[in-house]
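Novice: sequence unavailable; structure follows:
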């Protein structure tokens, strides 16, 4: 059984943490023995402890933290680790540098962002990447960006994010309308992204302002989560006179309950690779509108016909897309049917876990 140490700087509650947790849930005590090391504490540590995973803290101040390198080597020797699976540049560089001291341990990296590196990092990529066994890109645009950042394309394999289709496709009796006192004739939208700059909440709120002017149909938009821009967004909603149609639901653990309680999900992100939330929403059979960025085109396209893509910051365009879905019941049925089919075929967690495990084995067999 392969011993895998999952290494992550911040163990919070975003998509990357969900990626790590789902892989561990699927592979631990089945094909691998999983361990977890982190720098900044968060919800993921709590969740993994509940799963019985051994967790360790390693301070990682920067990508070239030599003290962290030695502490990682020490931990890997103590646990007899075969492979380190990293998620971001900081811990990935630390893990690769640890191989200079402890070459027995292989390093594999999953890239969750589509971001242009500066010149020093691009140069460092060319120097350090040979220490990497394999690299996963979660979308095709991510792969293209890594190549432009100086990564050897032969090391990169695209493995889309995946979800547990059985769990998400089993309906629940949602309590959303009862909880927020929403009448049956009201069209309900949901966005559950964290309130951060790259998630586009201000763009979405501006689109809701346009929507309110364009339709007489009653609607509500539930914004669920927390984050640094929450208070700014609350003020924006109040200043634009949208308090009657926007509901701030806070951070929720019952995301499945929220999804099944809405008629349409909206992803308004400016930057993202391949959103777990989008895939979960589709697995629930809920119609989706998303911005045409990152890996969203890998999910929503003419072949899948499971949602509508809009341009980021086109407020009127998003409002028009919402009206299109809101007023066309047959379209909603088509999108719903194709949504579940798409996830089963392309974004199934079983498929993701199997392909990732195969890369673990391949990494261990490389010189």
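Specialist: Perfect, thanks for sending it. Computed from a prediction, not measured in an experiment: that's the story for all the values here. Residues are numbered from 1 along each chain as shown.
Novice: C-alpha from now on. contacts and neighbour counts both.
Specialist: OK.
Novice: sec struct for the most far-flung residue of the chain relative to its centre, please.
Specialist: The centre of the chain is farthest from one residue, residue 216, which by Cα atoms, centre = their mean lies 34.6 Å away. Residue 216 falls in the coil class when you classify it by DSSP: H, G, I helix; E, B strand; the rest coil.
Novice: residues contacting it?
Specialist: Shown in contact with residue 216 (Cα atoms under 8 Å, 6 or more residues apart in numbering): no residues.
Novice: over to residue 190?
Specialist: Counting by Cα under 8 Å, 6+ apart, residue 190 has contacts 221, 222, 223, 224, 258, 259, 262, 264, 265, 266.
Novice: try 7 Å this time
Specialist: 221, 222, 223, 262, 264, 265, 266 (Cα atoms under 7 Å, 6 or more residues apart in numbering).
Novice: the last one and residue 72, how far apart?
Specialist: It refers to residue 266. To residue 72, residue 266 is 40 Å away according to Cα to Cα, to the nearest Å.
Novice: element containing residue 91?
Specialist: Counting by DSSP states H and E, the element that carries residue 91 is helix 89-101.
Novice: pull out the buried residues from that helix.
Specialist: Neighbour counts over helix 89-101 (16 or more other Cα atoms under 10 Å) mark 89, 90, 91, 92, 93, 94, 95, 96, 97, 98, 99 as buried.
Novice: that one - contacts with which helices or strands?
Specialist: The helices and strands touching helix 89-101, judged by 3 or more Cα pairs under 7 Å, 6 or more residues apart in numbering; DSSP states H and E, are strand 2-10, helix 66-79, strand 106-111.
Novice: could you redo the last one with a cut-off of 6 Å?
Specialist: Contacts defined by 3 or more Cα pairs under 6 Å, 6 or more residues apart in numbering; DSSP states H and E place helix 89-101 against helix 66-79.
Novice: and the contacts of the helix it packs on?
Specialist: Residues outside helix 66-79 that contact it (Cα atoms under 6 Å, 6 or more residues apart in numbering) are 60, 94, 98.
Novice: how about the contacts made by residue 57?
Specialist: For residue 57, the contact set (Cα under 6 Å, 6+ apart) comprises 37, 38, 39.
Novice: below is an additional structure, to be compared with the one above:
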């Protein structure tokens, strides 16, 4: 198989990390004959792929409906004799469809979808999801499939392949006091943390409300750390200040050292209310950090309640606080959940396993 992974995204989130992970796994395990990443020349994907000496096809992204770029896509696929194009963003989806529709691109098109968001509210968007040239839609979880079903007529196009994590990237499984030292946190205080972009569905408001309850109960001596950046960060900072929690909650900003700081958490508290799966939960498994997460979206496909973590009611800070106290008070339960979680990760979400599943789905679309 000769493969192009195609994105028009400039940012860096879990989906962009997946592109890199898949490239590495396809190469390591010999699933493809040759492969490329096609991405904007000013994107984070380009920067990361370049640093890893991956084969890149950079382009100057101007607009979603760029006929010139759509024509270039056909030329590029013919030049490299590409069998399959794996599409990773909505704008890339549009451009690939235009290439097939207007320039008779013969390469098989497969869409990778990681958002829980309906697409039937826009006529053009709905049309491109039903376009015959899209041969398969690989979704990261069943809730993602369900969100697309109202728009897509042929449900046989759907399949589910879960999130992926590189275990080798997270070798550290015990705290050594990095965050305690950096933020001058007394050694006898636990650290309860979250790593997430400050955006609506991550529901930082419930996270802060939970901290308020825990602080008022005073059963746990802890500091609370939020890692990330985003458009709602200032709103959340103001909300924390209004509740008088500024001395309890630390805003750690965007970090590039997640494999080092994640094991410093005594507990990972994840309040996202519409999460496709939550790749950071898999990273917590890798670091053997106990988890309390919302029973929302695809999270129950990643967290087995009572076996690999604890699930709390969406948007219910009291339930979150109860689960946090329950878990931190029970070392045997922590050991059980982290041990099971690590094994669950190894058996279901490693680069080798997920890359093989992707390969099988992509191979099925190849023209004989």
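Specialist: Done, it's in. Bear in mind that the values here come from a model prediction, so they are computed numbers and not experimental data.
Novice: for the contacts of residue 57 of structure 1, which ones persist in structure 2?
Specialist: Shared with structure 2 under both residues aligned by TM-score structural alignment, their matches' Cα atoms under 6 Å, the contacts from the contacts of residue 57 of structure 1 are residue 39.
Novice: most neighbours among the contacts of residue 57 of structure 1, please name it.
Specialist: Within the contacts of residue 57 of structure 1, most neighbours by other Cα atoms under 10 Å means residue 37, with 23 neighbours.
Novice: can you give me the strands for the stretch 201-350 of structure 1?
Specialist: Along the stretch 201-350 of structure 1, the stretches classed as strands by DSSP state E, counting those that start in this stretch are 219-223, 246-248, 264-267, 288-291, 308-310.
Novice: how about the helices in the stretch 251-368 of structure 2?
Specialist: Using DSSP state H, counting those that start in this stretch, the helices of the stretch 251-368 of structure 2 run over 258-261, 279-286, 317-328, 331-348, 351-363.
Novice: turn those into a markdown table, columns for distance to residue 142 of structure 2.
Specialist: Shown next, in a markdown table, are these (distance: least, Cα to Cα, whole Å):
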| stretch | distance to residue 142 of structure 2 |
| --- | --- |
| helix 258-261 | 28 |
| helix 279-286 | 15 |
| helix 317-328 | 24 |
| helix 331-348 | 15 |
| helix 351-363 | 16 |
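Novice: tell me the most buried of these?
Specialist: Among these, ranked by average contacts under mean count of other Cα atoms under 10 Å, first place goes to helix 279-286 (a mean of 25).
Novice: that one maps to which residues in structure 1?
Specialist: Mapping helix 279-286 of structure 2 onto structure 1 (TM-score structural alignment) gives residues 276-283.
Novice: after superposition, how close is the matching stretch to structure 2?
Specialist: Its matched residues in structure 2 lie on average 1.0 Å from stretch 276-283 of structure 1 after superposition (mean Cα distance after the TM-score superposition for structure 1).
Novice: isn't residue 156 of structure 1 up against residue 138?
Specialist: No - the criterion here is Cα atoms under 6 Å, and residue 156 of structure 1 misses it with residue 138 at 10.2 Å.
Novice: and residue 262 of structure 2, what's its match in structure 1?
Specialist: Using TM-score structural alignment, the partner of residue 262 of structure 2 in structure 1 is residue 259.
Novice: contacting residues for that match?
Specialist: Shown in contact with residue 259 of structure 1 (Cα under 6 Å, 6+ apart): no residues.
Novice: separation between it and residue 277 of structure 1?
Specialist: Distance of residue 259 of structure 1 to residue 277 of structure 1, given as Cα to Cα: 10 Å.
Novice: go on, residue 153 of structure 1?
Specialist: Distance of residue 153 of structure 1 to residue 277 of structure 1, given as Cα to Cα: 28 Å.
Novice: so which of the helices of the stretch 251-368 of structure 2 comes closest to residue 56 of structure 2?
Specialist: helix 351-363 (19.1 Å; Cα to Cα).
Novice: surely residue 275 of structure 2 meets residue 295?
Specialist: No - using Cα under 6 Å, residue 275 of structure 2 is not in contact with residue 295; the gap is 9.4 Å.
Novice: follow-up on the earlier one: identify, from the buried residues of helix 89-101 of structure 1, the entry nearest to residue 334 of structure 1.
Specialist: Closest to residue 334 of structure 1, out of all of those and judged by Cα to Cα, is residue 89, at 40.1 Å.
Novice: map that closest one across to structure 2 for me.
Specialist: Checking TM-score structural alignment: residue 89 of structure 1 goes with residue 90.
Novice: name the nearest residue to its match, sequence neighbours excluded.
Specialist: Nearest non-adjacent residue to residue 90 of structure 2, counting by Cα to Cα, 6 or more residues apart in numbering: residue 8, 7.8 Å away.
Novice: so who does the one you found touch?
Specialist: By Cα under 6 Å, 6+ apart, the residues touching residue 8 of structure 2 are 39, 91, 92.
Novice: roughly how far does it sit from residue 210 of structure 2?
Specialist: Distance, residue 8 of structure 2 to residue 210 of structure 2, using Cα to Cα: 37 Å.
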